[in-house]
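Enquirer: Okay, structure incoming, though there's no sequence with it:
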């Protein structure tokens, strides 16, 4: 069975198709004799014709009314509806009367279409049967009511046979196919969904299942390793470039300070400060701010209050609401960086910012950064989390602008550094809510 699970998909499908044919044939071979042998219409028709002939012979031999009644009672024990034809109706129905020798042939001819009649009678409660008038002698005749075979004689066996030969094998085939093909594909898709370009986890695609899936998993593992190596090389190159840029920026800053023209010195220092900030922000994005910092338990309430106080002292209206003390394990420096980015970003568009803290029942915490700004559309909510995207392209770089890295850096700190959730929601009546959900460490 393990060899079958690890075979190619083409071989698995061929084997499963062969097993299906064998299974259907085996079930049909053992089930049909019991299903159709008991409900064969020819057998039922012949049985009814023979019983009707016996009743006719016994009625013909009757010498009195009591003996005729006994013959009719004998017919009722077989489930045959038979009745005398009165002498007044005998003349009126003379053209429809058949001879006793034609009884068996006429019964079979009348019942030959009973399947179609039974299909029609599926929707009726009291189907009307055909009648045969048989001549007993010159003064007597019998009326035989043709039976209407119930649906269970032909319909129910067909349904049961279909269930046994088709539905049951297909169900079993579906279970085996799910175990062989679907389950490995589902696990593979889940692993691929968790993977991303900035994924630094060591979880690899498990080479399990069919030959093609194992080959694909190995190829994706190689590709993933190459991508991670490329990202690491990119980070190292950008870190080296950023480090090397700091030296000429420092020299430019010193030379600008010695400038004798105040206005030129001011402009040059402003440009140098902007360049320095751009280098710092880019390096912070390309390199995980959480790297190198361990989890430790801190008073999260005091941390958030300190952040709110620091911004309030610079003129930004930031308030905090939540418990007075709440211990939680996190990376405090990285989390401070994330919340500072969020508040700094919100301060460009809003006049009031609120930080809320709430513990969760599972040991995690909920942090909300709420502002009263214009908010974001659903389309912009996805785009602002992309690096270097600015919702208002008309804003220039500076205090009222930005590089489009504040939200992506905060998202990376929350999701990668703390395994948390980072969501943008609408505030009421206007504004934006940045929802941060941190799990229990």
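Expert: That came through, no problem. All of these numbers come straight from a predicted model, not from anything done at the bench.
Enquirer: C-alpha only now, for contacts and for neighbours.
Expert: Noted.
Enquirer: Please, which helix or strand holds residue 293?
Expert: Of the helices and strands defined by DSSP states H and E, none includes residue 293.
Enquirer: Give the closest residue to it in space, chain neighbours not counted.
Expert: Nearest residue to residue 293, sequence neighbours excluded (Cα to Cα, 6 or more residues apart in numbering): residue 331, at 6.3 Å.
Enquirer: Would you enumerate the residues in contact with the one you found?
Expert: 290, 293, 294, 295, 296, 417, 418 (Cα atoms under 8 Å, 6 or more residues apart in numbering).
Enquirer: Now do the contacts for residue 418.
Expert: Residue 418 neighbours (Cα under 8 Å, 6+ apart): 330, 331, 438, 439.
Enquirer: Just name the closest of those to residue 301, please.
Expert: Within the contacts of residue 418, proximity to residue 301 (Cα to Cα) peaks at residue 330, which comes in at 12.5 Å.
Enquirer: so the closest one touches residue 293, yeah?
Expert: No. Using Cα atoms under 8 Å as the test, residue 330 is too far from residue 293 to be in contact (9.5 Å).
Enquirer: and the two? which has more neighbours close in?
Expert: residue 330 (23 against 13; other Cα atoms under 10 Å).
Enquirer: Against residue 434, how distant is that one?
Expert: 18 Å (Cα to Cα, to the nearest Å).
Enquirer: And the host helix or strand of residue 176, what's buried?
Expert: Assigned by DSSP H and E, residue 176 belongs to helix 168-177. Using 16 or more other Cα atoms under 10 Å as the test for burial, helix 168-177 gives 169, 170, 173, 177.
Enquirer: can I get those in CSV with distance to residue 259?
Expert: Putting these into CSV (distance: Cα to Cα, whole Å) gives the following:
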residue, distance to residue 259
169, 89
170, 86
173, 84
177, 78
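Enquirer: what about the helices in the stretch 101-250 of the chain?
Expert: All helices of the stretch 101-250 of the chain, identified by DSSP state H, counting those that start in this stretch, fall at 103-111, 114-121, 151-162, 168-177, 183-194, 211-257.
Enquirer: okay, now residue 2: neighbour count?
Expert: 8.
Enquirer: How about residue 205?
Expert: 22.
Enquirer: Quick check: it touching residue 188?
Expert: Yes. Assessed by Cα under 8 Å, residue 205 is found in contact with residue 188 at 6.7 Å.
Enquirer: Any idea how far the strand or helix carrying residue 379 is from the middle of the chain?
Expert: For residue 379, the host element (DSSP H and E) is helix 378-383. In terms of Cα atoms, centre = their mean, to the nearest Å, the centre of helix 378-383 is set 25 Å apart from its chain centre.
Enquirer: Included below, for side-by-side comparison, is a second structure:
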């Protein structure tokens, strides 16, 4: 029955959750009615009033003083605190709700007038008039202050009726919303998942199963379109290499001097654009299995590769720090940032550290012209070069470097931050939150 409920329509699940608690409240109310304090034959105050009235009546009917003393002695043996007082002594006080109920029961039920007074011990006593004086009673069972029959009734109703129904409703509501929560979590993890896997679990209510099925179908269609687009652009970019190679050879054979150098730089720039485009398209197609990597070794290798070809690139950070990641993708992202730094600045500094919140930060800083704050979010978009001040005459690409880095960080569940470096330059930080799996 529970399985049919969970796989049924959301409309009927909501109707069930609306009607079932009402039904349960009615059933529990009928079952717990005998336990209600207001349904007992006598309340505590009424019982105490009956006891006091009984003792007072026995004293009134006693023939001799010895007989009345015997009645008081028996009452004391039964646990009642009773004594003779004459006159009344302390002035009457209002008393608590319990004493008020007791006085009302004495007067209305037993026809006895009584008052409440303070005793020498600080307790409240009930003083009742008898034929030969007054009797002072200190109730032996005193209720908790502020806890009367009505309060007890409300507490019992909450414990016996309201709480079970509330817990049942919360549990049932969670069963209904759990499939939707899973779909939201799957959509959030979309960029970090293997495209071949089925992202959205087709379970739960009928509408949720239909939604998950349609989302999986839509995702498959989008993946297919992206693969076709990537294959086409990669083929076009690859085919451009052949005429570029022929053009480069003809320039070397037929042109000499400055014109040849200018044409050669143009050919190299076009070739760099093709390589950048293929690199960007390859990031869509490749899925790397995460594994534990030593970040200092990875970063030192990148710095050494650039230093070997004449660039000023240095590393600062710990000697050991492991992170479960996609090493090839991460190395590619850092290499793109270092390459950008060498294009626009004279030196690049790569720094590895942990922040105060336990997140791992890889910072790549250059001493170039920097990027204005108002366009930093725009330059991370594909094919966006941003400010012309960071566009040199050579080694210029399509503006895909930062977008590739951002996509790689998204797959890692991290973020990329751009900030101004003092006194000049740009600092790009790759941040892996403390929630990332690391050692």
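Expert: Thanks, I have the structure now. Note that the structure is predicted; figures quoted are calculated from it, not measured.
Enquirer: TM value for the aligned chains?
Expert: Remark: TM-score between the superposed chains equals 0.69 [TM-score structural alignment, normalised by the length of structure 2]; 403 aligned residues with a Cα RMSD of 5.2 Å.
Enquirer: how close does the residue nearest to residue 293 of structure 1 get to residue 343 of structure 1?
Expert: For residue 331 of structure 1, the distance to residue 343 of structure 1 - Cα to Cα - is 18 Å.
Enquirer: got it, and residue 358 of structure 1?
Expert: For residue 358 of structure 1 relative to residue 343 of structure 1 (Cα to Cα), the value is 18 Å.
Enquirer: For those two, work out which one has more neighbours and name it.
Expert: Between residue 358 of structure 1 and residue 343, counted using other Cα under 10 Å, residue 343 has the larger neighbour count: 25 against 16.
Enquirer: what lines up against the more buried one once you look at structure 2?
Expert: Under the alignment (TM-score structural alignment), residue 343 of structure 1 maps onto residue 338 of structure 2.
Enquirer: Let me see the contact set for that match.
Expert: Residue 338 of structure 2 touches 313, 348, 364, counting by Cα under 8 Å, 6+ apart.
Enquirer: Let me see the ranges of the strands in structure 1.
Expert: In structure 1, the segments counted as strands under DSSP state E are 81-84, 97-98, 131-135, 141-145, 296-299, 318-321, 327-330, 353-359, 365-371, 421-426, 432-438.
Enquirer: Could you tell me which residues within the third one count as buried?
Expert: In this case it means strand 131-135 of structure 1. So, applying 16+ other Cα under 10 Å, buried residues of strand 131-135 of structure 1: 132, 133, 134, 135.
Enquirer: tell me the residue furthest from the middle of structure 1?
Expert: residue 63 (79.1 Å; Cα atoms, centre = their mean).
Enquirer: Pull up the gap between it and residue 399 of structure 1, please.
Expert: Taken as Cα to Cα, the span from residue 63 of structure 1 to residue 399 of structure 1 is 124 Å.
Enquirer: if we can go back for a sec, can you name the two of the buried residues of helix 168-177 of structure 1 that are farthest apart?
Expert: Most distant of the buried residues of helix 168-177 of structure 1, by Cα to Cα, are 169 and 177, 11.9 Å apart.
Enquirer: Identify the contacts common to these two.
Expert: Going by Cα under 8 Å, 6+ apart, no residue sits against residue 169 of structure 1 while also sitting against residue 177.
Enquirer: before we move on, back to that, and the match of residue 343 of structure 1, how far from residue 75 of structure 2?
Expert: 97 Å.
Enquirer: Could I get the contacting residues of the corresponding residue of structure 2 for residue 164 of structure 1?
Expert: Matched to structure 2 by TM-score structural alignment, residue 164 of structure 1 sits across from residue 160. Taking Cα under 8 Å, 6+ apart, we find residue 160 of structure 2 in contact with 28, 32.
Enquirer: ok, residue 344 of structure 2 touching residue 365?
Expert: No. Residue 344 of structure 2 lies out of contact with residue 365 (Cα under 8 Å); the separation is 10.9 Å.
Enquirer: okay, those two: which has more neighbours?
Expert: It is residue 365, of residue 344 of structure 2 and residue 365, that has more neighbours when counted by other Cα under 10 Å, with 27 against 20.
Enquirer: which residue in structure 1 lines up with that one?
Expert: That one, residue 365 of structure 2, aligns with residue 371 by TM-score structural alignment.
Enquirer: Can you tell me the closest non-neighbouring residue to that match?
Expert: Using Cα to Cα, 6+ apart, the closest residue to residue 371 of structure 1 is residue 353 (4.4 Å).
Enquirer: what's the neighbour count on the one you found?
Expert: Neighbours of residue 353 of structure 1 (other Cα under 10 Å): 22.
Enquirer: Give the aligned equivalent of it in structure 2.
Expert: By TM-score structural alignment, residue 353 of structure 1 lines up with residue 348.
Enquirer: what's near enough to touch residue 367 of structure 1?
Expert: 355, 356, 357, 358, 435, 436, 437.
Enquirer: now the fifth one: how far from residue 425 of structure 1?
Expert: If you measure residue 435 of structure 1 against residue 425 of structure 1 using Cα to Cα, the figure is 7 Å.
Enquirer: try the fourth one
Expert: Relative to residue 425 of structure 1, residue 358 of structure 1 is positioned 17 Å away (criterion: Cα to Cα).
Enquirer: returning to that earlier point: the buried residues of strand 131-135 of structure 1: which two are farthest apart?
Expert: 132 and 135 (9.9 Å).
Enquirer: Need the residues touching each of those two.
Expert: Shared contacts of residue 132 of structure 1 and residue 135, counting by Cα under 8 Å, 6+ apart, come down to 97, 98.
Enquirer: Work out the gap between stretch 433-441 of structure 1 and the centre of the chain.
Expert: With Cα atoms, centre = their mean, you get 26 Å for stretch 433-441 of structure 1.
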